[in-house]
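Q: Fold the following.
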Amino acid sequence: MTDVTDFDVLFTAAAQVQTLAYAPYSRFKVGAALLADDGVVYAGCNVENAAYPSGSCAEQGAVSAMIAGGGRAIRAILVFGEGAELVTPCGACRQRIREFATPDTAVAIAGPDGIRAHFSLVELLPASFGPANLPK
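A: Below you'll find the predicted structure:
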């Protein structure tokens, strides 16, 4: 399990990158930061597009940054968004996270006032389909 210090670092990185999000249509900025197996923190923000389904989520950006940086597994991830409701990963991002994480990987949900909730990936995506489901 990831310790509090790791989540403090992830919170800072996600909060910082959230301010850089490109969200001219929804005006709903999201940041995500993950701790990878190489010990590096990778961050991403949502990037909207006038052709709505062509945008990308913050989690997708963080995973892409991890792969581009040489990381291959997610040890923990934090998603940062504003509003009264928890900003949890969408279904597609839960599956993206699953590709590089284990069912017990820690997922923290945060807002400007701090971390609001902790989940394991299996709580967010029970009975998931992952790399182990495919033949070697």
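Q: from here on, contacts and neighbour counts on C-alpha atoms
A: Noted.
Q: quick one: the helices in this protein?
A: Per DSSP state H, the chain carries helices over the ranges 4-18, 58-69, 91-100, 121-124.
Q: Mean neighbour count and distance to Gly114 for these - can I get that in TSV?
A: TSV is the format used below for the helices of the chain (neighbours: other Cα atoms under 10 Å; distance: least, Cα to Cα, whole Å):
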stretch	mean neighbour count	distance to Gly114
helix 4-18	19	8
helix 58-69	21	18
helix 91-100	18	21
helix 121-124	18	20
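Q: Would you do the same for the sequence below? I want to compare the two.
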Amino acid sequence: MSPAPRRRWGLGARLLAAIVAVILVAAGTAWAVASAIGPEIFHDHMLMAQPSDSSVITHAEEAFTTAWTLSLSLALLAALLTSVVVSVFLTRRIARSLERVRQAAAQVASGDYAARVPEIHMGTEF
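A: The predicted structure is shown next:
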């Protein structure tokens, strides 16, 4: 008995996976840059201010770390969710349009030469 053929992802799923991968890489890059640069710049500015009490610097740096971590996390989460929603909408639209083209091609392949490819308004490439 031969093993069942592996099912490949459809175009919509592959597009969505690629977009999510790009979004995750962008979010990771934003997080890495913000965490590498932000605290150091803030620390330098606190030292330039020369507060009389070192506990002020410690408290301000802790407040800064908490604030930037929370705000960047929420911003990246909102960007991720918004991007996924838009990506799902676009990939479904593309997949739906291409499905009509696939159906017309299947009709022609089965001998129905009167079948016509519908206008899908996706550019001259299609």
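Q: TM-score of the superposition?
A: Overlay of the two chains. TM-score (TM-score structural alignment, normalised by the length of structure 2): 0.24; 48 aligned residues with a Cα RMSD of 4.3 Å.
Q: Any chance of the helices of structure 1 in TSV with distance to Arg75 of structure 1 as columns?
A: Formatted as TSV, the helices of structure 1 follow (distance: least, Cα to Cα, whole Å):
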stretch	distance to Arg75 of structure 1
helix 4-18	10
helix 58-69	12
helix 91-100	9
helix 121-124	11
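Q: so who does the residue nearest the centre of structure 2 touch?
A: Centroid check for structure 2 by Cα atoms, centre = their mean gives Ile23 as the closest residue, at 2.8 Å. When contacts are counted by Cα atoms under 8 Å, 6 or more residues apart in numbering, Ile23 of structure 2 touches 80, 83.
Q: in the one helix or strand it maps to, what's buried?
A: If you go by DSSP states H and E, Ile23 of structure 2 is part of helix 11-49. Buried residues in helix 11-49 of structure 2, counted by 16 or more other Cα atoms under 10 Å: 12, 15-16, 19-20, 23, 27, 39, 42-43, 46.
Q: about what we covered before: indicate which one of the helices of structure 1 is closest to Ala76 of structure 1.
A: helix 4-18 (8.1 Å; Cα to Cα).
Q: hmm, who's touching the closest one?
A: Contacts for helix 4-18 of structure 1 (Cα under 8 Å, 6+ apart): 29-35, 41, 43-46, 77-81, 108, 110, 112, 114-115.
Q: can you rerun that using 6 Å?
A: By Cα atoms under 6 Å, 6 or more residues apart in numbering, the residues outside helix 4-18 of structure 1 that reach it are 29-33, 45, 80.
Q: what is the orientation angle of it with helix 58-69?
A: 100 degrees (axes from the mean of the first three to the mean of the last three Cα atoms, to 10 degrees).
Q: Between helix 11-49 and the longest helix anywhere in structure 2, find me the angle.
A: When structure 2 is parsed with DSSP H, its longest helix is helix 54-109. Interaxial angle of helix 54-109 of structure 2 relative to helix 11-49 (the same axes, to 10 degrees): 160 degrees.
Q: one step back: of all the buried residues of helix 11-49 of structure 2, which comes closest to Leu80 of structure 2?
A: Ile23 (6.7 Å).
Q: export the buried residues of helix 11-49 of structure 2 to CSV and tack on distance to Leu70 of structure 2?
A: Compiled in CSV, the buried residues of helix 11-49 of structure 2 are given as follows (distance: Cα to Cα, whole Å):
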residue, distance to Leu70 of structure 2
Gly12, 33
Leu15, 30
Leu16, 27
Ile19, 25
Val20, 22
Ile23, 19
Ala27, 14
Pro39, 14
Phe42, 16
His43, 18
Met46, 21
